[in-house]
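K.L.:
Structure here, sequence nowhere to be found:
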């Protein structure tokens, strides 16, 4: 996929590269699909095909003949315009695919299939057409369209100026709202701006708070302050990776009596490093060697919220972190009321923490957002959004 506009200097080497692919693998193994904009004349619904013709002309000058043209427009293309584009762009009329503005993004694949994109691709690549099963996808689209409730989730992070930094978390929250017929509105909150004095005001419009992953000590005190507010005010809280570690630090400081609790990531000589690098990794000097990366099993303890949500004893989740819950503080924190809901199969690593007396307070060391899909939302996100909805209704 090459973005931008044909003729942009930035894309020239990439266009040349895909031109050469044909000679290397054979034309029968390559299909060029060109997406163009078919604009309307301001103040009317008249569509103009000239930009498409010009764009294809530019591509031809670079040695690339599109096999299929996908026309992005707000209004349906009349047959005479489809034939005109096909004639002047050297393709079949059935290879001019309409891509109209849709009510929801998830409708676009269905629209493209309905308008013949799959048939064109199979034709040019000599593939057998098959009948796909769209039942789950169509049900999910119905859920999106029928959403008649709304919750606001506060996402407390330090990269919020660029929301795409948390795109997987945001999408997973949207997925989590679908089973509840609920639209999720995300309020991005800069953790560096949070203080004890303004925390209640900054979070007052939120029905739940999520603290996502991250690295470094910038903005951590603001996150801890937000987490404390959630715990003390029964506001649903979901901590992911660094968010879980901040929840452990907050609980240690304000419930377990460890006022100087911290993470060795932020303070190497911390008096109470409740978050630390595992002992067997402390002598590894290269950072990449200490990263716990990839899919790992987690054993869920009975009578916990997460065990009930997953319905299984052993789950597999994706990780990307360096520091862990310090086992030296397990007993102290459990005595204070922190539930260690999930651990590694060898019992050495704490993966999930919960606060039982709280309506919904969960921290996970892994990244559940990496396994959430629009038609298969992750159970943690589904239940978190449900808890936020319940909190809103109880207000």
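P.N.:
Looks like it arrived, so ask away. Computed from a predicted structure; not experimentally measured.

K.L.:
drop to CA atoms for contacts and neighbour counts, all remaining ones
P.N.:
Will do.

K.L.:
Just confirm residue 174 is within a helix.
P.N.:
Yes: counting by DSSP: H, G, I helix; E, B strand; the rest coil, residue 174 is located in a helix.

K.L.:
contacting residues around it?
P.N.:
183-184 (C-alpha atoms under 8 Å, 6 or more residues apart in numbering).

K.L.:
Pull up the gap between it and residue 58, please.
P.N.:
Distance from residue 174 to residue 58, counting by C-alpha to C-alpha, to the nearest Å: 40 Å.

K.L.:
Likewise for residue 253?
P.N.:
64 Å.

K.L.:
Against that first model, consider the following:
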């Protein structure tokens, strides 16, 4: 194991009953063992993220499922820090949704961008209910070649599980994805299921929950990719 451990922050409000919250620490430890690294994982409650000073000590960030969070602004503050400071970042399910919301507000300067679960009547709800809720569902995902997520999986065709009701609003998808945020994965119906940022060491977000594989003894490729990016950044 590496002498100096990597420090990973989990952005979200821990709930032991949430499957993803059970799985993510397991996924990271499995990935750490595969890479022969030492990793320390710390949960960051969203209502405790009141400033960025406390974020500098982390090598990487994972924004976890089970939103709405207690403090949306706290979650967005941590995501923005990871994006601007070029720290490796992974967002799954609710983390995907909030990564898109942060990008809309702070990169595209859409000050009125909202999450439709929190503000259902918002004129610029960039996150809205999926046409078909993906609760305890499994589906195939086609990844875009040469993206970081495709590199992580070593394939462009994957099969993953969901517990999600919200995704990108198709009305704003083109404007959201014409700059540095790009579509990197779609499901069998052609609906967007993964995004990532260009010109960032590692900033990947998925609507599916790859961490769930860890509870079946399978090390999630994205957990390995996240730790590899952290290791490279801290070298």
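P.N.:
Great, that's in hand. Quantities reported herein were computed from a predicted structural model and do not represent experimental measurements.

K.L.:
What value does the TM-score take for this pair?
P.N.:
The pair, once superposed, lands on a TM-score of 0.92 when counted by TM-score structural alignment, normalised by the length of structure 2; 235 aligned residues with a C-alpha RMSD of 2.2 Å.

K.L.:
that older thread, among residue 253 and residue 58 of structure 1, which residue is more densely surrounded?
P.N.:
residue 253 (19 against 16; other C-alpha atoms under 10 Å).

K.L.:
With structure 2 overlaid, report how far stretch 384-392 of structure 1 is off on average.
P.N.:
Compared with structure 2 after fitting, stretch 384-392 of structure 1 deviates on average by 1.2 Å (mean C-alpha distance after the TM-score superposition for structure 1).

K.L.:
so that stretch aligns onto which residues of structure 2?
P.N.:
On structure 2, the counterpart of stretch 384-392 of structure 1 by TM-score structural alignment is residues 226-234.

K.L.:
same thing with stretch 303-320 of structure 1?
P.N.:
Going by TM-score structural alignment, stretch 303-320 of structure 1 lines up with residues 146-163 of structure 2.

K.L.:
Just the buried positions in the matching stretch, please.
P.N.:
For stretch 146-163 of structure 2, a neighbour-count test (16 or more other C-alpha atoms under 10 Å) marks 147-153, 156-157, 160-163 as buried.

K.L.:
Equivalent analysis for stretch 334-344 of structure 1, please.
P.N.:
For stretch 334-344 of structure 1, a neighbour-count test (16+ other C-alpha under 10 Å) marks 337-344 as buried.

K.L.:
burial count for the counterpart of residue 76 of structure 2 in structure 1?
P.N.:
Aligned by TM-score structural alignment, residue 76 of structure 2 pairs with residue 224 of structure 1. Using other C-alpha under 10 Å, residue 224 of structure 1 has 25 neighbouring residues.

K.L.:
measure residue 224 of structure 1 to residue 144 of structure 1 for me?
P.N.:
According to C-alpha to C-alpha, residue 224 of structure 1 and residue 144 of structure 1 sit 34 Å apart.

K.L.:
and what of residue 393 of structure 1?
P.N.:
For residue 393 of structure 1, the distance to residue 144 of structure 1 - C-alpha to C-alpha - is 21 Å.

K.L.:
Have a look at those two and say which one is more surrounded.
P.N.:
Neighbour totals were compared for residue 393 of structure 1 and residue 144, and residue 144 leads with 24 against 10 (other C-alpha under 10 Å).

K.L.:
which stretches of structure 2 form helices?
P.N.:
Here structure 2 has its helices, by DSSP state H, at 19-35, 72-84, 94-106, 148-153, 170-176, 221-234.

K.L.:
average offset between the fourth one and structure 1?
P.N.:
Its match in structure 1 and helix 148-153 of structure 2 itself, once the structures are fitted together, sit a mean 1.2 Å apart by mean C-alpha distance after the TM-score superposition for structure 1.

K.L.:
How far does that helix sit from its chain's centre?
P.N.:
14 Å (C-alpha atoms, centre = their mean, to the nearest Å).

K.L.:
got it, and the fifth one?
P.N.:
Between the mean C-alpha location of helix 170-176 of structure 2 and the chain-wide mean there is a distance of 19 Å, by C-alpha atoms, centre = their mean.
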